[in-house]
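> Here you go, sequence then predicted model.
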Amino acid sequence: MGLFDALVKKKSEPSVAERMAAAYDAADRGDYETALSIWTPLAHAGVARAANNIGACFSEGLGVARDAKLAERWLGLAAEGGDSVGQRNLASLYFKGEGVAQDNARALALYRAAAAQGDGPAQDMLSWMLLESDAVTPDYLEARRWAEAAAAQGIAPAMTRLGMIFHNALGVERDAAQAAQWWQRGATRGDADAQAMLGAAYHLGMGVARDAMAAMTWLLRARAGGSPLAPRFFDVVRATLSPADMAEAERRAALPLESAQDSSA
């Protein structure tokens, strides 16, 4: 083979990015066998995100039988390679303890590593662990910092958590208005617990003006979304509304959430 032929062959070989894109296209079609056939040699070549994707397939049983040990192995390679998604997925494996020994300390360390790289879901989960996990010493200031980082990336549960931080005065002065603002942001992004708390805020006049119609509208959305917080307030608020008002609240609750961006409900 001449030098020119070698250069042409080298130029025609797809890049890592192109091969990863082809694998993602296959996965989107449900063809995980093809996706895995692309990711496997890339992972062996040191592409950490490919190793994560293989681990995720073993974790979820996508194109292969579920195998927690193989998921742990591949996700471990991804995490060691510095892949933030791999670190987060491995953290989730240890946090849940499904098929592997539960290890909250390792989960926390991995979430920290991924969060430090800017991974929004890891920032959200790290915030939750620092605030609510029984296995971790609470750190309200750090929990708020990571919740704010996740919220800045549009993660609705982090916004809801910030509302609870200001509502319950966890490391901050109690601020009902700030709490309501965060619940509003989470609620309009579809978080059912934020919708429930915003409904309660409108019912009680916490940080917002009392508004039974807005309260019921948000509680209806929260109940439809499965929030366990909604039933605490639902019947009390419904008792304050006439049948016509209740019908109007149901009409508003059925509207797309986009309609709530610029209004109370």
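Perfect, I can see it now.
> going forward, measure contacts between C-alpha atoms and count neighbours the same way
Fine.
> so where do the helices sit in the stretch 151-265 of the chain?
156-167, 176-188, 192-204, 212-224, 231-238, 243-253 (DSSP state H, counting those that start in this stretch).
> Determine which stretch of these is the most buried.
helix 192-204 (a mean of 28; mean count of other CA atoms under 10 Å).
> and the direction of that helix versus that of helix 212-224, what angle?
160 degrees (axes from the mean of the first three to the mean of the last three CA atoms, to 10 degrees).
> take the one below as the second:
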Amino acid sequence: MPVDHRRAVRYYRRAADAGHIEAACNLGASYHRGTGVRKDEHKAFFYIRFAAENGDELAYCGLAESYYFGEGTRKNYRKAFEWFRRSYLQSRRAKAADWLGALYAEGKGVRRDLRKAFLWRKKAVASGDEPALFSLALMYIHGEGTEKKPDEARKLLERFLEHNPDDCDARYWLGMISPAAEALPHFDFVYRREHDPWSAWQIVRLELKVQRWFTPERFMELEKMLHRAVQGKVPGANRLLRSRLWKLRRETAISSKELAARFRKTRNWRYCYALHCRGGRVEFEIGKQYLFSDDRDDIYVGARILGQLMNLRCERPFPQETIVLVKKRMTGLSENDSDIRAEVLRAAAWQHIPEGQEYLMRFADDPAPEIRHVVAWGIYGENRRETEILLKLARVPDLDVCDWGLYNLIEGDCGTWPEFLDGLMELTKHSEAVMRHQAIAALVFRRVPQAERLIYQALQEPQAEEFQYLADAAGYLGLTELQAEIRRKYMAETCM
């Protein structure tokens, strides 16, 4: 049988005029919605009030909402509160509990009490009211009537979005309390739907936090969002648009090929770092092309690009391929061109994989100090062979090589056999204070008994700028008072 709202209204009216309470409630709802009859808020209020005053529990909330919004009558928050309260007390309606929470939160019709607002909304959620999930989540977010509990708010918002996946307000607030990677899709959804300036601002802010460099296409999108935030008068948006940071991002939001060309021309590291952060196959091929050029500047640029190529959102993508390229390029370089050879070799050291470490150690006896410096810098003493090479490099006359060799011996995990410890003891008599102190620190980290005595002996030396290694060593031994004394002396003498 087809639905006929006009006929239903006719029968509702006859029954209501005869005093039928439920029919009066239905007739009031029909006037309120305008179904089967012309919409008329005054008549809707008349019939709903008649039903409510004669005990129809379904009409209680309808009458309360009429008083709250002033539909068919004057606004009267006090009466709205009373009818919502009666609705909950007599029929335990979840909707009424949520409304009572709203009235307590707003202080309308009753004295403002956030604690009671929180408790009423909690009752509404327990009774199964979906809108109350969102309002209770906001109270947890802002700490209204309760402690701030973002985890609880997040659970409530996720439950709410299961039933209302397109609700932009819920998505916005879920984004506000979520980690950056999870928040971005929520803000993006709201911005695409409503072109909301606040969501646009959050996207720009989070993108700057997560990703420091952008492709030209992505930067154009972000700049458009930032302009939308400025138009919406979002605090901080106009300041960011005019800032040096944003100008820098605009300057580097160019193609990877152009970034490499600018790095070659200016040697400005921000261009190279932008390539590193993109870290894709395109950037790898650009580095490869530069590496196999005949021009010395091109080779330097290629080695730098390949050496530190990475992607901040995933693992380093091309380490094995880079090692193969480095080996191939090193065979084609003259032994007299030691600075360029060192830069290419450094690209292998940056990969931090066993193949790269093995290749580095082949150059430990290279006569060029630049090459030995890269070897001392690039291996970490993680096995006996690496430790022996570092100890050997720590004994060379070149202070840069010696410094890195000792530094990595301190950091390395391997090396407690007698010959190695004797070598470190020998280095504690080095002519340079920084070398002596690093050797002492390496002995301390290997729990050599004489190390504590060596710390006290070194403290008699006048070189204040080198005391930091001794302070770290004392802290490692648990000598906290001595560590504090060393640091006080270090600060006092360096400030003189």
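Received it, and whenever you're ready, just let me know what you need. What you see is a predicted model, and the numbers here were worked out from it, not measured in a lab.
> care to give me the TM-score?
The TM-score (TM-score structural alignment, normalised by the length of structure 1) is 0.68; 224 aligned residues with a CA RMSD of 3.5 Å.
> coming back round to it: export the helices of the stretch 151-265 of structure 1 to CSV and tack on distance to residue 31 of structure 1?
Shown next, in CSV, are the helices of the stretch 151-265 of structure 1 (distance: least, CA to CA, whole Å):
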stretch, distance to residue 31 of structure 1
helix 156-167, 31
helix 176-188, 35
helix 192-204, 33
helix 212-224, 34
helix 231-238, 42
helix 243-253, 39
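> Indicate which one of those is closest to residue 23 of structure 1.
helix 156-167 (29.6 Å; CA to CA).
> Chain neighbours aside, what residue packs nearest to whichever residue in structure 1 pairs up with residue 126 of structure 2?
Under the alignment (TM-score structural alignment), residue 126 of structure 2 pairs with residue 116 in structure 1. For residue 116 of structure 1, ignoring the flanking residues on the chain, the nearest one in space by CA to CA, 6 or more residues apart in numbering is residue 123 at 8.0 Å.
> measure that neighbour to residue 105 of structure 1 for me?
16 Å (CA to CA, to the nearest Å).
> Of these two, which one has the most company?
residue 123 (30 against 14; other CA atoms under 10 Å).
> What strand or helix carries the more buried one?
helix 120-132 (DSSP states H and E).
> Which parts of that helix count as buried, going by neighbours?
By 16 or more other CA atoms under 10 Å, the buried positions in helix 120-132 of structure 1 come out as 120-131.
> mind giving me a markdown table with those residues and columns for distance to residue 80 of structure 1?
Below are the buried residues of helix 120-132 of structure 1 laid out as a markdown table (distance: CA to CA, whole Å):
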| residue | distance to residue 80 of structure 1 |
| --- | --- |
| 120 | 19 |
| 121 | 19 |
| 122 | 16 |
| 123 | 19 |
| 124 | 22 |
| 125 | 20 |
| 126 | 19 |
| 127 | 23 |
| 128 | 24 |
| 129 | 22 |
| 130 | 24 |
| 131 | 27 |
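> any idea which residue sits dead centre in structure 2?
Geometric centre of structure 2, nearest residue: residue 180, 4.3 Å, by CA atoms, centre = their mean.
> Could you check what's spatially nearest to it, not counting adjacent residues?
Residue 180 of structure 2 sits nearest to residue 206 (CA to CA, 6+ apart), 6.1 Å away.
> For residue 40 of structure 2, see how far away residue 5 of structure 2 is.
15 Å.
> do the same with residue 188 of structure 2
From residue 188 of structure 2 to residue 40 of structure 2 the distance is 41 Å (CA to CA).
> Check residue 161 of structure 2 too.
34 Å.
> what do you get for residue 361 of structure 2?
Applying CA to CA to residue 361 of structure 2 and residue 40 of structure 2 gives a distance of 90 Å.
> So for these two, which sits in the more crowded spot?
Neighbour tally, residue 361 of structure 2 and residue 40, criterion other CA under 10 Å: the higher count belongs to residue 361, 19 against 16.
> I figured that one hits residue 375, correct?
Yes: using CA atoms under 8 Å, residue 361 of structure 2 is in contact with residue 375, at 6.6 Å.
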